[in-house]
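1. test case, fold it:
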Amino acid sequence: MKTVKEYLSSDFEKINTLIKKNLAPNNVLVNNKSYELFMSGGKKIRPTFTLLAGKLGDPNRFEDVLKAGASLELIHMASLVHDDIIDNSKMRRGKTTVYYEHGYLQAINTGNYLLSTSISLVSTIKHKELHRSFSETIRDLVDGELFQLDQQFNAHQTLDDYYRKIYRKTALLIELSIKMGGYASGLSSHTLNHLIEYGYHIGMSFQIIDDCLDFIGDEKNLGKPKFSDMENGHYTLPVLLHRNRDASFRDRLEAFSKDGEYLEGLIETLLASDAIEQSLSISSQHIEKAREAIRNIDSPIREYLMEIAEKLANRPN
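-> Have a look, this model is predicted:
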């Protein structure tokens, strides 16, 4: 059996052609930087879900599935550019960020350009529910970015606050990726609902693992400095779990949030605890629920979705 990458390779070539056509460099900085970001690579996980969902529907409508996949990759790229502003990030995918190299306004404009290009591309698909979901998700993504800013350096945020953040940051866009593939291809609502449930749990698991890798990952693979979430006041699941059971850690976290003290000590304490292991266990629970959601999906799509889940479950290793 082919891997999911091999199975979708020809479809990704078509998506890449669509994106390149829409982002062709024209000597305007915003356009050129958008094209460079696309060419720098990435996992292309969101259009992968769009394509897999689309292959369960009407093959005669697959051109719209390709457009949907391309538009979602553009949205994801836009969110990365804006995330770099929020996180004050110097590096993205091993390269200097637009924000660090060219400043706030150029980064904002680059993200907005990518978003507007995505909207232009998806506008050619004729499906009312697809457009409703697309527009609502963009609104919720922006709401998520604003909420993340509001929670920055908030030592008192709840676990529910964290789950709300990562849902809007990651799971929401994976859900949309599946919805758009299903809508564009005319997939039945029964099958689509199971896929959406899978997407929710995959997205939550993905972000929890990503947050853990900020502490235990390799900087070369991360494409950014370790501990950057903590340093920038984005308190992730391991931090919140340990805060809730260690009064000394909680007090030092509050002090760090106010005046920047104790960062190294906080990281050392966290690494010596089992908070990361506990977080990864919660991620694994989401993976199991994702597997359960697609148990009745037709082959070979079920096997490819399972493959993605397995790779995600083993990602820290």
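2. please make it C-alpha for all contacts and neighbour counts, starting now.
-> Will do.
3. ok, then the element right after the longest helix anywhere in the chain?
-> Scanning the chain for the helix with the most residues, using DSSP state H, yields helix 189-216. Downstream of helix 189-216, the next assigned helix or strand under DSSP states H and E is helix 219-222.
4. tell me which other helices or strands the helix or strand following that following helix touches.
-> The first helix or strand that comes after helix 219-222 along the chain, using DSSP H and E, is helix 228-231. Applying 3 or more CA pairs under 8 Å, 6 or more residues apart in numbering; DSSP states H and E, we find helix 228-231 packed against helix 189-216.
5. would you indicate which residues of the helix it packs on are buried?
-> 191-215 (16 or more other CA atoms under 10 Å).
6. then stretch 157-173?
-> Applying 16+ other CA under 10 Å to stretch 157-173 flags 162, 163, 164, 165, 166, 167, 168, 169, 170, 171, 172, 173 as buried.
7. now the end-to-end length of it.
-> 23 Å (CA to CA, to the nearest Å).
8. to compare against the first, here's the next sequence to fold:
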Amino acid sequence: MVSLKKYLAPDFIKVDRLIKESLKPKGVLSNDLSLELYKSGGKKIRPTLSILAGRLGNPDKMGDVYKVSASLELLHMATLVHDDIIDDSDMRRGRATAYYEYGYFQAVSTGNLLLSTAVHLVSDIEHPEFHQTYSEAIEQIVSGELLQFNHQFNSGQSYDDYYKKIYRKTALLIVLSVRLGSYASHLDEETMEDLTGFAKHIGLSFQIIDDCLDFTGNEAALGKPKFSDLANGHFTLPVLLLRDQDERFRQDLADFKDRPELLDELISQIIGSGALEEAMDISSRHYDQAISHLEGISEPVRSYLLEIAEKLEKRLK
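-> Purely as a prediction, here's the structure:
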């Protein structure tokens, strides 16, 4: 079996062309920033999943699948630009963010341009459920950003609040990738539901891993400063787990908003506890649930999805 990269190479040439054509420099800074953000890299997980879902459907509909893949990559980029504004982030993928380099208004315009271009790319796809699914997902993504903002420095938030945030922040776009790829290629309902189950749990697992790597990873791999979630008042799964196990930590966390000097102490307590290992175990359980949904998926797509899942899971090691 050829590598995933080689298998999808012809597809990505077409997706890449669609994105670059959509963001072609027009003497407008927002266009230039959007194109540079795309060129700066990223894992391209979402377009990969869209294409793999499309490969299971009608081969005559791959042109629409490419539009979906390009659209979702642009939507993902838009969320990153807006995240950087919300989190006051100065670095993204090893370079200055649009927000820090060009200011608030240019960053907002860049995010809005990416979002509008993403929607326009798929405007002519014909499927009875496609556009309603896409529009509802965008609404949920925006509400997820608001939910994250509303719970900033909220030490009393529930696990349900946390899972709503990470579903809308990460898992939803992965679910959307396989669903829209399935709709575009007119894939059968049963296979689409299997792909959706896989995508949901691999998305949750992926985000929980990111939560842990914020404490244990290196900044070059993360593409952002370590401990930035905690520093910005975004209390992730390891933080919530330790909050419910340690009275001293719970009190320090409650005081953190008014006493930012507690940051180093909170980090030390988390790293010295078993909360990271417990969060990793929860991520692994979501990973196992994701894999269980691949049993009925046809080859070679099943093997490629398993490969993607394994690469994500290895980030725990």
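9. let me see the TM-score of these two.
-> Taking TM-score structural alignment, normalised by the length of structure 1 as the basis, the two superposed chains have a TM-score of 0.99; 317 aligned residues with a CA RMSD of 0.8 Å.
10. quick revisit: how close does the longest helix of structure 1 sit to structure 2?
-> Following the fit onto structure 2, the mean deviation recorded for helix 189-216 of structure 1 is 0.5 Å by mean CA distance after the TM-score superposition for structure 1.
11. tell me the secondary structure at residue 43 of structure 1.
-> Using DSSP: H, G, I helix; E, B strand; the rest coil, the structure places residue 43 of structure 1 in coil.
12. how far away is it from residue 76 of structure 1?
-> 11 Å.
13. comparing those two, which shows the higher neighbour count?
-> residue 76 (22 against 8; other CA atoms under 10 Å).
14. can you give me the buried ones in the helix or strand harbouring the more buried one?
-> Residue 76 of structure 1 belongs to helix 62-87 when assigned by DSSP H and E. The neighbour-count check on helix 62-87 of structure 1 (16+ other CA under 10 Å) flags 62-87 as buried.
15. ranges for the helices of the stretch 151-300 of structure 1?
-> 159-166, 172-185, 189-216, 219-222, 228-231, 237-243, 247-259, 263-272, 275-293 (DSSP state H, counting those that start in this stretch).
16. just to revisit the earlier point, how big is the offset of the helix holding residue 76 of structure 1 relative to structure 2?
-> Mean deviation for helix 62-87 of structure 1: 0.4 Å (mean CA distance after the TM-score superposition for structure 1).
17. so after that helix, what's the next helix or strand?
-> strand 91-92.
18. what's the first helix or strand after that next one?
-> Taking DSSP H and E, what comes next after strand 91-92 of structure 1 is strand 95-96.
19. can you spell out which helices and strands pack onto the next helix or strand after that next one?
-> Where DSSP H and E defines the elements, the next helix or strand beyond strand 95-96 of structure 1 is helix 98-102. Here helix 98-102 of structure 1 touches helix 62-87, helix 104-122, going by 3+ CA pairs under 8 Å, 6+ apart.
20. and those helices as JSON lines, adding distance to residue 179 of structure 1?
-> What follows is these, written out as JSON lines (distance: least, CA to CA, whole Å):
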{"stretch": "helix 62-87", "distance to residue 179 of structure 1": "10"}
{"stretch": "helix 104-122", "distance to residue 179 of structure 1": "13"}
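21. of all the ones you listed, which one comes closest to residue 284 of structure 1?
-> helix 62-87 (24.3 Å; CA to CA).
22. where does the residue nearest to residue 186 of structure 2 when sequence neighbours are not counted sit, in terms of helix or strand?
-> For residue 186 of structure 2, ignoring the flanking residues on the chain, the nearest one in space by CA to CA, 6 or more residues apart in numbering is residue 57 at 5.9 Å. Under the criterion DSSP H and E, no helix or strand holds residue 57 of structure 2.
23. and residue 57 of structure 2, how far is that from residue 64 of structure 2?
-> Counting by CA to CA - residue 57 of structure 2 and residue 64 of structure 2 are separated by 12 Å.
24. joint contacts of the two?
-> Residues touching both residue 57 of structure 2 and residue 64 by CA atoms under 8 Å, 6 or more residues apart in numbering: residue 185.
25. what about residue 301 of structure 1, distance to residue 86 of structure 1?
-> 36 Å.
26. my error: substitute residue 313 of structure 1 in the last question.
-> Distance from residue 313 of structure 1 to residue 86 of structure 1, by CA to CA: 28 Å.
27. try residue 33 of structure 1
-> Relative to residue 86 of structure 1, and taking CA to CA, residue 33 of structure 1 is found at 18 Å.
28. before I go, just wanted to say thanks for your time.
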